[in-house]
Structures are given as structure tokens and as C-alpha cells.
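S.K.: Pasting the sequence and the predicted coordinates here, then a few questions.
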Amino acid sequence: MIDIREAGAAPVTGARAQFVPKRIFLTGAGGYVGRNLITHLTATGSEVVGLVRSHTSAELVRSLGAVPFRGDLLASQVIDGMEGCDVLVHAAADTDHGPPSPEQRRTNEEGTRNVLAAARAAGVTRAIHISSESVLADGRAVVNADESRPLPRRPAGGYSRSKAVAEAIALSYNGAGLEVIVVRPRFVWGRDDTTALPQLVAAARSGRMAWISGGTYLTSTTHITNLCRGIELVLAQGRAGEVYFITDGEPIEFRRFVSGLLETQGVPAPQKSVPRALMRALAITGDLLGTLSRGRIAGPLTLQVFATSAVEVTLDIGKARTELGYQPVVSREQGLAELRAGRWGSRTPDP
């Protein structure tokens, strides 16, 4: 793990900067972001209670230094785990980029409503809702967007739609003693990655991966350490009711970045390229077939996947820099070197 002190992290300053939560309730504690947040937040002096669904995940969370709480995002007893907590970090989500599903809506929308309602009832004073830049996705390029960019009328897919609704639900609980803040990362990557990197490696090894229009468009990315640092700063001094983008800073060419990720695993990058117009047509057709067949027919590509990997998606983090004093503490070069060296432990994600 990279020590943020060695990586040049700026100290938190200002009147609110000295706030260190005593006890944090973390949903999605067994997931990729959750596991890394446990390590990061406990190092700042906070106790973390992690919501998990399985014995395996409970043991993992305990080994990382958190107190596991067995329960379900949608269960009423989730409030019991928040006893004595002053902060909620809601990291749990169904991130599937396939066709929309009732399960995804329940997890992302009703799950958010349940945990925010529980937080208010339990006397939690500050809640961080981890969202995604995908709330802006509709299949068109998102270029240097800041937090004022309006959400699209027609989201790219079920994930974008459910996360946008979840954001609105979370922010509706802001007030009456509970401060709610939204954090939006983009393309989270780095050590211990059990989400994007394994999928990219599997696609490349199978020969199914091809660059869309050469893959030369730009993308923003967010190393897991930078995301954890951003959340730490939001906890300390983020403004209630606000949204903050957290990324690695300057964007990078999509093909160059993904090729770099694959290289860290000893997997050669593909050479094939396909026209963007063709892939968009396939995605739209696939989504239509899925809708008409009620999910019985799945196309080779969804518009959700297309919107997040086939067009430029770049974000302006000026607000986080100005209001939070945020700056990336791990460069892409450092993150890739860490992956190349294999300096991360094997983790078992929450099922």
C-alpha cells in the first residue's frame, strides 16, 4: 500500500479539518471500495463498523481492523449497526452494467433510502453517499464536466438511472440534523481491484476486446487511494447538500490507460478496432431486444457499457481542489507500478 504521507498528501486545513469521526458505519464493507476505506479510515483514528452479508466477508472485514455487522442493506435492523455512529459512508451498490433489473433498483434505490432513513433515526450527523460519474451517462461524450452539469433526461441504462435516483434519495435526507454529501469518482482502479481489472484481463485474454474507434478518446480515472483521500476530506470539510467529483487529475487517453493496466498483469493489449457508430447501433439494438424480451435475450453490448467505455468521459475537479484542498496523492505512474509489483493482498469480495 502507498503511504499517502510519502506520496505528498496535503494536510487538511481549516476550522472543520480537525473533525475526525469517532465511529463510522460503512455499507459495502466487503467490496473493493469498502475494503480500502476500512484501511484508510481506521488509520485516521476512526472506528469503522462494516455492513456485510456473509461470514467470509465478516472475517475479512475484521482482519482489516473494522467491526463487522451482519445484515442486509434493505433490512430494518441495519439501524442496530449504527448505534453510537456519528457518520455513515454508503458505498454499497449493484454496479452491473447489463440490462436494467429489479434487483439493481432495489439495491441502489431502496437500499439507499433504507440506510439514510436508518442513519437519521440513529442520530448520525453526517452521511457520505458514494455515487458515480455514470449518473451523467447517456451515450454521448461527457467533456470536462463539473458538478453543475444537469443529469440527462434519458440515462444510458439501468445502472446510470438507478444511481441517479439513489443520489436524489440520499440528498433528500439532507437537513434536520443530518448532513448528506455525494462523492462521484470515475473508473476506480488500483491495488486489490476485484471489479474492473479482472474483467478487462478476461476480455483481453479471450480475444473479445477491441478498441472502439481506436480508443483515442480521453477518460478521467480515480485511483483507489485518491478516492479514499477524497472521502476523508469530504468527511472533514465537505459542504452539506453538495456533490464532489474525485479523480486522478488530468485525463488520459483511454487506450493508453487500459493498455497500461493490462501490461501490469502481463496481458498484451488488443490491436483490433471497430467503428463507434457500429458499436452504438449494436448497443441500442441489444437494449431494445432485452426490453422486448423482458431480459430473455441479451445483446453483445449494452448502451450502459458503451456510454462508460466508448466515448470521452472527463471531469473537472476544481470544486474539490478549491473547497476541500484535494489533490491526487497517487499518480497513475505510481499506481501502475504498484500493480506491476503486485504489492496488494488477496481479498474476497462480498458476494
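M.R.: Cool, the structure landed.

S.K.: alpha carbons only for contacts and neighbour counts from here, please
M.R.: Noted.

S.K.: What helices and strands are in contact with the longest helix seen in the chain?
M.R.: Ranked by residue count and defined by DSSP state H, the top helix of the chain is helix 276-292. Where contact means 3 or more CA pairs under 8 Å, 6 or more residues apart in numbering; DSSP states H and E, helix 276-292 is packed against helix 303-309.

S.K.: putting a second one here so we can go through both:
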Amino acid sequence: MRVLVTGGAGFIGSHFVRQILSGAYPWLTGAEVAVLDKLTYAGNEANLAPVAADPRLRFVRGDICDTDVVATLVSGMDLVVHFAAESHVDRSIHGSADFVLTNVLGTQTLLQCALEAGVSRFVHVSTDEVYGSIETGSWSEDHVLEPNSPYSASKASSDLMARAFHRTHGLPVCVTRCSNNYGPYQFPEKVIPLFVTNLLDGRKVPLYGDGLNVRDWLHVDDHCHGINLVAERGRAGEIYNIGGGTELTNRQLTERLLAAVGVGWEMVEPVTDRKGHDRRYSVDITKIATELGYQPRIPFERGIEETVAWYRDNRSWWEPLKERAVLVGE
């Protein structure tokens, strides 16, 4: 089995690569893994350090918009798992061009090259943010797409492109849509690593608006477990939501992080709310649970405790990255 992982030096992609090479996914035992990553601000070869010496791993620094690079890499691949994306909402508000280029054109380039190469399975990793905001209940996979930020609009566009390649050309594509991820190796402009690293440094944390925006939290290991199930047994042309089952307001999340680090509310600094800030996300995971047997396996309490401990123990990883981070994030 030969697997191409785009964005494989990023937070989620690198976890997926480490899991494959550590034998966590039996059907991929012995698989050869090629990673394609542009190494922008959030890509980091250090994320692959635990498996860098594995002879089954090949790393290529390149852009998913580069047709020549992509076509060469995709040739002979059995599976493509597409994580590569511009993903930070605040950055998309300040400038959306890179999001359209990478998330839409880059995805189209990968799909076209995969089609021409005869790839037998393509998993496009997306986000629950494409659905917009929901006051009550949870989104199923057939819910209308109502993205509210340039980031989520670019991801919705890439989802539709993936769907079109399946419907038009028969390319065996699955799309996954996840809730908010957390865990080790997450770039420290996202809310959990941002807050934890600030607090470890004795710095205040910025809380948007009234802090009542609600997110469902998903450990990166559970997310990659769900992606693996979709890659192995998902039905071509289908969309699968992947959720963590822990809904918290941003205030509740902040309280838990303060407690985990051992500080009080005096370390919180309210800041002006984000433009177009979605109020609540919630995905229905009935489909992936019923068809593929997925359930989140890491309780949030344990996951957040282990995550905080990881950042406490790995200052050498995150301290240099803080200089490149947008210091308000989610």
C-alpha cells in the first residue's frame, strides 16, 4: 500500500502519519507514506521527528498547487489523504486570497492528478465550519452549506469540487467534516495551545466577546481514527461527520484551561469579538458511527490534561513558533 498525505507536517496530518508508521491502523501495516507539505507557518518537519528515521517515510517539500510536483507524487499511489489547507479563521478575515488559492485550486489540482493517476481512494479532510452556525440540534451530512468566513467558504468550495469529481468522473472520493481539534503539536495560534502557552508564560489569554460561542471538542487521535475508518471502509462519494462529543462555551473551555494550569480568572482579558463569529457548531455523528463503528475514545478531561502536560514539557517545540502566531485564535 502506498499513501500520499498532503499537509503531513501539520498538526493533524502529522498525527495521521505517525499513527500509520507506528502500526495503529492494521490495514495500513507496512504502508509506504509520502508526505507533501509546503512548510508554511503551520507546517513543521519537527512534527515528524518521531518517525523521521522510518525508511517507509518520504518527505517532499512542495505546493499542492504545483501540478508537476503533485502529478509526480500521486503516480502509483493507492490512497491520498488530503489535509493540506489554510485553516485559521482570523488569517482569512485579514486576507482571503491564500485560502482560495490553496484550499480550492490546490484541492482541484490534487483531484485532477489523482483522477489521471487512477488513485483507488481519496479522502478530503474538511471542517464542520462549512455548515455555518446552528442554534440547536446538530448538523447531518446533508445539511445545506452556509459558510460565514472566507476560510469556511473556501473549504465548502473544496468540498463541492471533491463531490463534483466523484459525480462527474467517478473518482472514489470521501469527504470528512470534523469539529474543533486539540492535542499535542497544534500550532500555538489556535485557542487551546495559545491559551496554555500564554498561561505557562504568565501571560493573559484573550477571550472573544461574551465567551458564549459553543464548540464541540475532538482529540486529534479520535479525528485521525475516524479518518482512518473512512479511508478503509467509507463509501465513495459520501460525506462523514467526525465529532468529539464535548460541547463547551469558550468561557467553559477557558475555565478548564485556567484550572489545568493552576491560575485564576484574573489571567483572562476580554477582547472585541471576531467578525462574523459563528455562535455554535455541532455535528451529528450517527452516520459514521452506524456505518463504520466510529466513536470518540478519549474523554475530554483526560485529553486536555495530557495536552497541557505535553505543552508544559515541550517548550523547545512551541516557543519559536509563538513568534509566527496570530495571537487570538480558535
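M.R.: That came through fine. Quantities reported herein were computed from a predicted structural model and do not represent experimental measurements.

S.K.: from memory Gln304 of the first structure sits against Arg161, does it?
M.R.: No - Gln304 of the first structure is beyond contact range of Arg161, at 9.9 Å (criterion: CA atoms under 8 Å).

S.K.: Compare neighbour counts for these two and give me the winner.
M.R.: Neighbours per residue, other CA atoms under 10 Å: of Gln304 of the first structure and Arg161, the larger number sits with Gln304, 28 against 25.

S.K.: and that one, what does it touch?
M.R.: For Gln304 of the first structure, the contacting residues are His97, Gly98, Ala137, Asp138, Gly139, Ala156, Gly157, Gly158, Tyr159, Ser160, by CA atoms under 8 Å, 6 or more residues apart in numbering.

S.K.: Give me the nearest residue to Ala236 of the second structure, chain neighbours excluded.
M.R.: Spatial nearest neighbour of Ala236 of the second structure, excluding adjacent residues (CA to CA, 6 or more residues apart in numbering): Pro172 at 4.8 Å.

S.K.: can you give me the helices in the stretch 251-351 of the first structure?
M.R.: 254-264, 276-292, 303-309, 318-324, 332-341 (DSSP state H, counting those that start in this stretch).

S.K.: buried set for the fourth one?
M.R.: Neighbour counts over helix 318-324 of the first structure (16 or more other CA atoms under 10 Å) mark Gly318, Lys319, Ala320, Arg321, Leu324 as buried.

S.K.: now do the second one
M.R.: Within helix 276-292 of the first structure, the residues that qualify as buried by neighbour count (16+ other CA under 10 Å) are Arg276, Met279, Arg280, Leu282, Ala283, Ile284, Thr285, Gly286, Asp287, Leu288, Leu289, Gly290.

S.K.: and the gap between the residue nearest to Met1 of the second structure when sequence neighbours are not counted and Arg58 of the second structure?
M.R.: Using CA to CA, 6+ apart and skipping residues adjacent in sequence, the residue nearest Met1 of the second structure is Ala31, 4.8 Å away. Distance, Ala31 of the second structure to Arg58 of the second structure, using CA to CA, to the nearest Å: 12 Å.

S.K.: likewise Ala156 of the second structure?
M.R.: For Ala156 of the second structure relative to Arg58 of the second structure (CA to CA), the value is 30 Å.

S.K.: the more surrounded of those two?
M.R.: Legend: neighbour count by other CA under 10 Å for Ala156 of the second structure and Arg58, higher for Ala156 (23 against 14).

S.K.: give me the element the aligned residue in the first structure for the residue nearest to Ala236 of the second structure is part of.
M.R.: Under the alignment by TM-score structural alignment, Pro172 of the second structure pairs with Glu179 in the first structure. When elements are assigned from DSSP states H and E, Glu179 of the first structure belongs to strand 179-185.

S.K.: Which residue range of the second structure does the helix or strand that that strand is followed by align onto?
M.R.: Heading C-terminal from strand 179-185 of the first structure, the first helix or strand you meet, by DSSP H and E, is strand 188-189. On the second structure, the counterpart of strand 188-189 of the first structure by TM-score structural alignment is residues 181-182.

S.K.: Ok, stretch 143-151 of the first structure next?
M.R.: So stretch 143-151 of the first structure sits over residues 137-145 in the second structure, by TM-score structural alignment.

S.K.: from the middle of its chain, how far away would that stretch be?
M.R.: Taking CA atoms, centre = their mean, to the nearest Å, one finds stretch 137-145 of the second structure lying 19 Å from the centre of the chain it belongs to.

S.K.: Kindly report the same for stretch 29-49 of the first structure.
M.R.: Centre-to-centre, stretch 29-49 of the first structure and its host chain are 14 Å apart (CA atoms, centre = their mean).

S.K.: Contacts made by that stretch with the rest, please.
M.R.: 20-28, 50-52, 57-58, 60-61, 64-69, 81-82, 91-92, 192-195, 224-225, 228-229, 232, 348-350.

S.K.: Trace Val220 of the second structure over to the first structure, please.
M.R.: By TM-score structural alignment, Val220 of the second structure lines up with Ile224.

S.K.: Would you quantify the distance from its match to Tyr159 of the first structure?
M.R.: Ile224 of the first structure sits 21 Å away from Tyr159 of the first structure, going by CA to CA.

S.K.: So for those two, which residue has more residues nearby?
M.R.: Per other CA under 10 Å, whichever of Ile224 of the first structure and Tyr159 has more neighbours is Tyr159, with 28 against 25.

S.K.: No further queries at this time; thank you.
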